[in-house]
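>>> structure for the following, please:
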Amino acid sequence: MSAAIDILTDGFDRVHDNVGAVLDGLTTEQLLARPTPRANSVAWLVWHLSRVQDSHIAGLLDTEQVWHSEGFADRFALPYDASATGYGQSPEEVGAFRLQEPGLLREYHEAAHELTLTALKGLRDQDLGEVIDRSWDPPVTKAVRLVSVVDDAAQHVGQAAYVRGLVT
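As a prediction, the model looks like this:
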């Protein structure tokens, strides 16, 4: 692997480790607690960061999201469209998030992380410059998309850690 791929892998591994630390020992009630009616819960934040990672990485690989292929959409049984990632959801929609099995959050994030590692292992330096989305100016390359996803995930896991501190 190249240094760039190694750095991206390290970033995603750090998010993965932090997700585990945030989830460790929390009850379902704590996972779903929202500090205010407009705030996000730990559970919603971890679900959202995992959904975004899953959807964007599956897009890079031109494969099905593990959300669908591994049955997570059915297992979570959320009151959202099956394609929802949480992006742009209102406080009311966030408040509708439910969690029957707390272990599903970790399991889903693990699956999204494995998909990410698979994608990164298959990349070469020259692949990073490939344009994958021309609807932006400048067009988005694989490198830009990967940095965007790891940045978004890192921010959300940090938010989840903050909410964890508030609820514990």
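>>> rest of the way, CA atoms for contacts and neighbours
Fine.
>>> which helix runs longest in the chain?
As far as residue count goes, and with DSSP state H defining each element, the longest helix of the chain is helix 142-167.
>>> tell me the buried residues in that one?
142-143, 145-146, 149-150, 152-154, 156-161, 163-164, 167 (16 or more other C-alpha atoms under 10 Å).
>>> roughly how far is that helix from the heart of the chain?
Centre-to-centre, helix 142-167 and its host chain are 8 Å apart (C-alpha atoms, centre = their mean, to the nearest Å).
>>> how about stretch 97-113?
Averaged C-alpha coordinates place stretch 97-113 at 11 Å from its chain's average position (C-alpha atoms, centre = their mean).
>>> try stretch 15-31
For stretch 15-31, the distance between its averaged C-alpha position and the chain's averaged C-alpha position is 14 Å (C-alpha atoms, centre = their mean).
>>> report the buried residues of that stretch.
With the criterion 16+ other C-alpha under 10 Å, stretch 15-31 contains buried residues 15, 16, 18, 19, 20, 22, 23, 26, 30, 31.
>>> here is the second sequence; please produce its structure so I can put it next to the first one:
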Amino acid sequence: MNSSDLLTDAFQRVSESVHSAVNGLDAPTLLARVDDESNTLAWLIWHLTRVQDDHVAELMGTDQIWISAGWVDRFRLPFAPEDTGYRHSSDDVAAVVVSSPELLLGYFDEVHERTVHFVRGLDDGDLDRVVDEKWDPPVTLGVRLVSVIADDQQHAGQAAFLRGVLLRSHG
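From the prediction side, this is the model:
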């Protein structure tokens, strides 16, 4: 297995986790909160997708799918188009209102497809390319992709946990 295969497998696992957390839920469940300060399932999936979209678009030197494919208009959220959910307040989390799981998964699937296409085209030498010199040591392409995977899996795991809590408490 080469690095490209490994990264593809990791992003596939993110996709499986996201779909498992969202499939079969209705909009009220996606928007439910266990308390006034907690994240919603909708926010968790939207946020992890926005981070992946933002970071991979930057690595590819392309526009974010959120903007270029019109997802920003379909979601109609009260944030700047570049907003990824970083440092969102409780009120911001509540403002991420989605009409259906299909909306969330449609955006996620398009970002995932582009990400997998990108990583399948990488060879091992590409992973050492420095992509961010603001850190010490500078961040390489490989480190950035692992960071995206780790962040996405953490949020997908939170969404899965929240799904279990919400479904148990509602029947």
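>>> TM-score of the superposition?
Overall, the chain-to-chain superposition scores 0.97 on the TM-score scale (TM-score structural alignment, normalised by the length of the first structure); 167 aligned residues with a C-alpha RMSD of 0.9 Å.
>>> hmm, back to that, quick one: which of the buried residues of stretch 15-31 of the first structure is nearest residue 110 of the first structure?
Of all the buried residues of stretch 15-31 of the first structure, residue 16 has the smallest distance to residue 110 of the first structure: 7.6 Å, by C-alpha to C-alpha.
>>> now do the helix or strand containing the closest one: everything it contacts.
Assessed by DSSP states H and E, residue 16 of the first structure sits inside helix 3-23. Residues from elsewhere that reach helix 3-23 of the first structure, judged by C-alpha atoms under 8 Å, 6 or more residues apart in numbering: 31, 42, 46, 106, 109-110, 113, 116-117, 120-121, 123-125, 146-147, 150, 153-154, 157, 160-161, 164.
>>> which strands or helices does the helix or strand just after it pack on?
Under the assignment DSSP H and E, the closest C-terminal helix or strand after helix 3-23 of the first structure is helix 28-32. In this structure, helix 28-32 of the first structure makes packing contacts with helix 42-61, helix 142-167, judged by 3 or more C-alpha pairs under 8 Å, 6 or more residues apart in numbering; DSSP states H and E.
>>> give the buried residues for the first one.
For helix 42-61 of the first structure, the buried set under the neighbour-count rule, 16+ other C-alpha under 10 Å, comprises 42-58, 60.
>>> excluding chain neighbours, what is closest to the residue nearest the centre of the first structure?
With distances taken as C-alpha atoms, centre = their mean, the first structure has residue 50 as the residue nearest its mean C-alpha position (2.1 Å). Distances taken as C-alpha to C-alpha, 6 or more residues apart in numbering place residue 109 nearest to residue 50 of the first structure, at 5.3 Å, with adjacent residues excluded.
>>> which residues touch the one you found?
Applying C-alpha under 8 Å, 6+ apart, the residues contacting residue 109 of the first structure are 16, 19, 46, 47, 50.
>>> from those residues, which is closest to residue 94 of the first structure?
When the contacts of residue 109 of the first structure are compared against residue 94 of the first structure (criterion: C-alpha to C-alpha), the nearest one is residue 47, at 10.8 Å.
>>> helix or strand: which one has the nearest residue to the closest one once chain neighbours are set aside?
Counting by C-alpha to C-alpha, 6+ apart, residue 105 is the residue found nearest to residue 47 of the first structure once chain neighbours are left out, at 6.4 Å. Secondary structure from DSSP H and E places residue 105 of the first structure in helix 103-121.
>>> give me the mean deviation of that helix from the second structure.
Between helix 103-121 of the first structure and the aligned residues of the second structure, the post-superposition mean distance stands at 0.7 Å (mean C-alpha distance after the TM-score superposition for the first structure).
>>> tell me which residues of that helix come out buried.
The neighbour-count criterion (16+ other C-alpha under 10 Å) identifies 105, 106, 108, 109, 110, 111, 112, 113, 115, 116, 117, 120 as the buried residues of helix 103-121 of the first structure.
>>> got these as TSV, with distance to residue 81 of the first structure columns?
What follows is those, written out as TSV (distance: C-alpha to C-alpha, whole Å):
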residue	distance to residue 81 of the first structure
105	18
106	21
108	17
109	19
110	22
111	20
112	19
113	23
115	22
116	23
117	27
120	29
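>>> now, the most widely separated pair of these?
By the measure C-alpha to C-alpha, 105 and 120 form the most distant pair in the buried residues of helix 103-121 of the first structure, at 22.4 Å.
>>> which residues are in contact with residue 142 of the second structure?
Residue 142 of the second structure sits next to 126, 127, 128, 129 when contact means C-alpha under 8 Å, 6+ apart.
>>> again, 10 Å this time
For residue 142 of the second structure, the contacting residues are 3, 7, 119, 122, 124, 125, 126, 127, 128, 129, 130, 131, by C-alpha atoms under 10 Å, 6 or more residues apart in numbering.
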